[in-house]
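A.B. asks: Sequence and predicted structure below; questions after.
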Amino acid sequence: MSVNDELAAAQRSLDEVLRYVKRLEQQLGSGGLEMRRVRIDADRLRESLALLRETDPALAKARRPDLVSISDTPYDNTLWTDSDDEGLGARDRRAP
């Protein structure tokens, strides 16, 4: 199995663990020290797996978004004729 497959399998297993933890919380209540520790540990595992996915260079390259070039030419001023200057109020009114 590839690393991506292993991470996906781990994520599925962790999702199942989180579902069981939620069921246990509903049955036992979430106020006890033991239940809170189980919830915190499950959440920490979820966060750790997400960090592991981010540190894998093969996965990071796959998620990198395409770059979009933005032109240096100025915008058409007619686009802004019906808008107020942000933060300054309307042109024909005075601030209090």
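C.D. replies: Alright, I've got the coordinates.

A.B. asks: switch to C-alpha atoms for all contacts and neighbour counts from now on
C.D. replies: Noted.

A.B. asks: Could you check the helix or strand hosting residue 19 and say which residues are buried?
C.D. replies: Using DSSP states H and E, residue 19 falls within helix 3-28. Neighbour-count burial for helix 3-28, counted by 16 or more other CA atoms under 10 Å, picks out 7, 11, 14, 18, 21-22, 25.

A.B. asks: Put this next to the first one:
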Amino acid sequence: MSVQDDLTTVQRCLDDLARSVGRLEQQLGSGGLEMRRVRTDATHLRESVALLREAAATSASPKRPELVTIPDTPYDDSLWIDTDDEGLGARDRRAP
């Protein structure tokens, strides 16, 4: 199964849970602490799955880095006038 299929299955289960909680509220009343906790927990689960669905949607389409074209033409030598030849050795000698 794909992630989207699993999320859809979880969403269906949460819909069934919400219907069941609604029926329990009708039978037991909605004023008790236990019933409020169950309703709140079911709501938090729905919100968490919605956040997970958004996160899965953004990670499913990975962003490709922008390509940078490097020209084949040589660089302008005036860019390197004020630089030192540090690390290249002396101009009149060969490297070891």
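C.D. replies: Arrived safely, thanks for sending. As the structure is a prediction and not an experimental result, all values here were calculated from the model.

A.B. asks: what range in structure 2 does the helix holding residue 19 of structure 1 sit on?
C.D. replies: Mapped onto structure 2 using TM-score structural alignment, helix 3-28 of structure 1 spans residues 3-28.

A.B. asks: what's the mean gap between that stretch and the aligned bit of structure 1?
C.D. replies: Aligned to structure 1 and superposed, stretch 3-28 of structure 2 gives a mean residue distance of 0.3 Å (mean CA distance after the TM-score superposition for structure 1).

A.B. asks: Stretch 40-55 of structure 2 now?
C.D. replies: Looks like 0.3 Å for stretch 40-55 of structure 2 (mean CA distance after the TM-score superposition for structure 1).

A.B. asks: Which positions within that stretch qualify as buried?
C.D. replies: For stretch 40-55 of structure 2, burial by neighbour count (16+ other CA under 10 Å) applies to 42, 46, 49, 53.

A.B. asks: Pull the residues that contact it.
C.D. replies: Contact partners of stretch 40-55 of structure 2, identified using CA atoms under 8 Å, 6 or more residues apart in numbering, comprise 4, 7, 10-11, 14, 17-18.

A.B. asks: Adding distance to residue 35 of structure 2, write these out as TSV.
C.D. replies: As requested, the contacts of stretch 40-55 of structure 2 are exported to TSV (distance: CA to CA, whole Å):
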residue	distance to residue 35 of structure 2
4	31
7	26
10	22
11	21
14	17
17	13
18	12
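
A.B. asks: For structure 1, just list every one of the helices.
C.D. replies: Counting by DSSP state H, structure 1 has helices at residues 3-28, 33-55, 57-63.

A.B. asks: So which elements touch the last one?
C.D. replies: Using 3 or more CA pairs under 8 Å, 6 or more residues apart in numbering; DSSP states H and E as the contact criterion, the neighbours of helix 57-63 of structure 1 among helices and strands are helix 33-55.

A.B. asks: who's in contact with the residue nearest to residue 29 of structure 1 when sequence neighbours are not counted?
C.D. replies: Excluding the flanking residues, the one nearest residue 29 of structure 1 by CA to CA, 6 or more residues apart in numbering is residue 35, at 7.6 Å. By CA under 8 Å, 6+ apart, the contact set of residue 35 of structure 1 is 25, 28-29.
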